[in-house]
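Trainee: Curious how this folds, go ahead:
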Amino acid sequence: MSDSSPQGILVCDKPQGLSSHGVVSRIRRWYGTKKVGHAGTLDPMATGVLVLGLGRGTKLLTYITGVSKTYLATIRLGSSTPTDDADSDPDRFAAPADLSAVDTSTVEAAVAKLRGPIDQVPSAVSAIKVDGKRSYARVRAGEDVQLRARRVEISSFEVIDIRFAAADGHIDVDVEVDCSSGTYVRALARDIGNDLGVYGHLTALRRSRVGDFELDQAVTLPADLDTAAPALMSLAEAARTFLPVVTVGTDQATALMQGKVVTAADWTADAPESSSVARGEVVHGEVAVICDDVLVSVAEVRRDGGLKSLTAFAIDLA
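Mentor: Take a look at the predicted model:
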């Protein structure tokens, strides 16, 4: 029996001031379904690409969460806040002489230090769990939380514009950041401010990309949820954007959903010839398995070329 409830992926442009959970709640009402999740939190002050899964699309979110992301941000040098962003008030301020010593070359040098693989200490006011409790909850309870550094990759970190207003106690730096999942852009602002000896925090953050999901695909939440909800991206279309694809027949699709292994002779690469899967080079790699333009599963290509389902999507193949 087929499921008539909404199934698929929605790329949303999250508005400022609304939490990611708040977006999920609105999408549930808009589409009339309870099964909605997102592929990576955006802070309330942030805007931009938030990828949501509805119905079976929630299963696909696991594989979207770890993709790289792009952010446009404004770093304010000259003060810091407890949250490292504009969601809290500044509590430390740079000495005027120190701020006046900052120029374009020193900002560029501080940014350059944070390119590539770095060990980043996340912001203490974050959703990271410490002994089973969210770090932000411990901070709000008055605890002094010291999080461990984690390795992240900053593949690109470019200064777009610098606006000097030292006489007003700040310098604003617009940047664009391409980074791995798990990177805290507000921690980059904090660390640049500390490196320059003038403190720093974010005043604006907009996520422009999650993997191959871009802002130009994003839907704006309407003020009136009585507006007709747009069509969702199919699971097959979404999976093609971030996973190599193989195709199988109905019998093989059924076998995969039953947890059986499909032999190398029974699947076909459905990818550009330049891709590793088309060349038969995928070893222990994850692929999207598609049958008749329907996503059957995310599977692993084993060393012998066989396919074994990692996450099956219950579908009607009749």
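Trainee: Could you use CA atoms for every contact and neighbour count after this?
Mentor: Fine.
Trainee: Does residue 235 touch residue 294 like I think?
Mentor: Yes: with contact defined as Cα atoms under 8 Å, residue 235 reaches residue 294; the gap is 7.3 Å.
Trainee: out of those two, which sits in the more crowded spot?
Mentor: residue 235 (26 against 18; other Cα atoms under 10 Å).
Trainee: which residue packs closest to the more buried one, ignoring adjacent ones?
Mentor: residue 8 (5.2 Å; Cα to Cα, 6 or more residues apart in numbering).
Trainee: So what's the residue count around the one you found?
Mentor: For residue 8, using other Cα under 10 Å, the count is 23.
Trainee: got the contact list for the closest residue to residue 239 other than its chain neighbours?
Mentor: Sequence neighbours aside, residue 288 is the residue nearest to residue 239 in space, at 6.2 Å (criterion: Cα to Cα, 6+ apart). With Cα atoms under 8 Å, 6 or more residues apart in numbering as the criterion, the residues that contact residue 288 are 236, 239-240, 243-246, 295-299.
Trainee: got JSON lines for the residues you listed, with distance to residue 312 and neighbour count too?
Mentor: What follows is the contacts of residue 288, written out as JSON lines (distance: Cα to Cα, whole Å; neighbours: other Cα atoms under 10 Å):
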{"residue": "236", "distance to residue 312": "13", "neighbour count": "21"}
{"residue": "239", "distance to residue 312": "13", "neighbour count": "24"}
{"residue": "240", "distance to residue 312": "16", "neighbour count": "19"}
{"residue": "243", "distance to residue 312": "15", "neighbour count": "18"}
{"residue": "244", "distance to residue 312": "16", "neighbour count": "22"}
{"residue": "245", "distance to residue 312": "15", "neighbour count": "25"}
{"residue": "246", "distance to residue 312": "14", "neighbour count": "22"}
{"residue": "295", "distance to residue 312": "9", "neighbour count": "24"}
{"residue": "296", "distance to residue 312": "6", "neighbour count": "29"}
{"residue": "297", "distance to residue 312": "4", "neighbour count": "27"}
{"residue": "298", "distance to residue 312": "7", "neighbour count": "27"}
{"residue": "299", "distance to residue 312": "8", "neighbour count": "23"}
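Trainee: Now show me the structure for the sequence below, then we'll compare the two:
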Amino acid sequence: MGGILLVDKPGGITSHDVVARARRALGTRKIGHAGTLDPMATGLLVLGVDSATRLLTFLVGLDKTYAATIRLGVATDSDDADGEITSRADAAHLAAAQIAAAIAPLTGRISQVPSRVSAIKVGGRRAYDLARAGEHVELAAREVTVSRFEVRGERATRVDGIDVIDLDVEVDCSSGTYIRALARDLGAALEVGGHLTALRRTRIGPFEVDGAVAVDDIAAAALADPAEVAAAVLGRFDVTADEARDLRHGKRLSGAARRLPARPAAAIDPQGRLVGVVDTRGDDVKSTMNMPEEGDA
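Mentor: Coordinates of the predicted model:
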């Protein structure tokens, strides 16, 4: 049945590198992820192994938490430390109250223009590929939610002849939020420029990086049971053996909608196995995704 694997990605490699290492370590090609991290970023990657890859679509949209460092006083063309510097400005005059006032409009439901080096597709091509090819990239703003944007530390330092401020921050946000864009927009609001110098993803939904394994330890890692993961994310819907059989055969459970704890929900059979993900159809319950039965391909 496979399972879910939490990996703590180190800096300097891509998320696809982690997937490739997991495929070699676990001896299977069928591994996917629930959202990438930039090469400079570290932290939590959620991988689906074998049939548990079917769950990834329900994990991608979960809220996330990041720990990051924002440098005020320097802007780059990628909004992070991997880009070319586009402007410098002294930030020594900025007071904590000014910074807090500039953060406030970047909290809550906001309209955000993603970084030009994001993975968003423009005309069938990734924005970062267009940017690296020197082509003009113009991305549309999108609505995201930043439920917490908290400064945890502040350091003044001198870099290349100017005084900059490094902010250590923690951000809780919806899926699709770009922390690089927050750094860029905060620097712009303060009229000194800003970019991201460090980024670590510490949480995806109910999953914490503290429970993740290092890349070198993947081969010996225990996979999380798909039923436990699905129940934690979606809510648990216990079904009888007969109901499990009907769901697997595409049949509806008549009048069972009132039993669902949430929509969608994880249907669990009497043996504790994940039957699939179900939703309502009127007063009935029907599978929207079925897991294979033991022994199936």
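Trainee: about what we covered before: list just the nearest of the contacts of residue 288 of the first structure to residue 199 of the first structure.
Mentor: Comparing the contacts of residue 288 of the first structure against residue 199 of the first structure with Cα to Cα places residue 243 closest, at 40.5 Å.
Trainee: list the contacts for that closest one?
Mentor: 286-288.
Trainee: Alignment lookup: it to the second structure.
Mentor: By TM-score structural alignment, residue 243 of the first structure lines up with residue 234 in the second structure.
Trainee: again with residue 103 of the first structure
Mentor: Match for residue 103 of the first structure (TM-score structural alignment): residue 95.
Trainee: residue boundaries of the helices in the stretch 1-150 of the second structure?
Mentor: Along the stretch 1-150 of the second structure, counting by DSSP state H, counting those that start in this stretch, helices occupy 15-26, 56-59, 96-103, 127-132.
Trainee: Which one of the ones you listed lies nearest to residue 284 of the second structure?
Mentor: Nearest to residue 284 of the second structure among the helices of the stretch 1-150 of the second structure is helix 56-59; the distance by Cα to Cα comes to 21.3 Å.
Trainee: Now do the contacts for the residue nearest to the spatial centre of the first structure.
Mentor: Among the residues of the first structure, the one closest to the centroid is residue 40, at 4.6 Å (Cα atoms, centre = their mean). Neighbouring residues of residue 40 of the first structure by Cα under 8 Å, 6+ apart: 50-51, 65.
Trainee: Mind telling me what it corresponds to in the second structure?
Mentor: Per TM-score structural alignment, residue 40 of the first structure is aligned with residue 35.
Trainee: Kindly report the same for residue 182 of the first structure.
Mentor: By TM-score structural alignment, residue 182 of the first structure lines up with residue 176.
Trainee: Was I right to think its match contacts residue 145?
Mentor: No: using Cα under 8 Å, residue 176 of the second structure makes no contact with residue 145, being 9.0 Å away.
Trainee: number of nearby residues for the residue nearest to residue 182 of the first structure when sequence neighbours are not counted?
Mentor: Here the nearest residue to residue 182 of the first structure in space, its sequence neighbours aside, is residue 152; by Cα to Cα, 6+ apart that works out to 6.9 Å. With neighbours defined by other Cα under 10 Å, the count for residue 152 of the first structure comes to 19.
Trainee: Any figure for the gap between the alignment partner in the second structure of residue 152 of the first structure and residue 178 of the second structure?
Mentor: Under the alignment (TM-score structural alignment), residue 152 of the first structure maps onto residue 144 of the second structure. Distance from residue 144 of the second structure to residue 178 of the second structure, counting by Cα to Cα, to the nearest Å: 9 Å.
Trainee: got it, and residue 273 of the second structure?
Mentor: 36 Å.
Trainee: Residue 167 of the first structure: how many residues sit nearby?
Mentor: For residue 167 of the first structure, using other Cα under 10 Å, the count is 10.
Trainee: ok, now which ones touch it?
Mentor: Counting by Cα under 8 Å, 6+ apart, residue 167 of the first structure has contacts residue 96.
Trainee: what secondary structure does it sit in?
Mentor: Secondary structure for residue 167 of the first structure, judged by DSSP: H, G, I helix; E, B strand; the rest coil, is helix.
Trainee: Check the gap between it and residue 96 of the first structure for me.
Mentor: 8 Å.
Trainee: next one: residue 86 of the first structure
Mentor: For residue 86 of the first structure, the distance to residue 96 of the first structure - Cα to Cα - is 21 Å.
Trainee: Looking at these two, which is more packed in?
Mentor: Ranked by neighbour count (other Cα under 10 Å), residue 86 of the first structure and residue 96 place residue 86 first, with 19 against 15.
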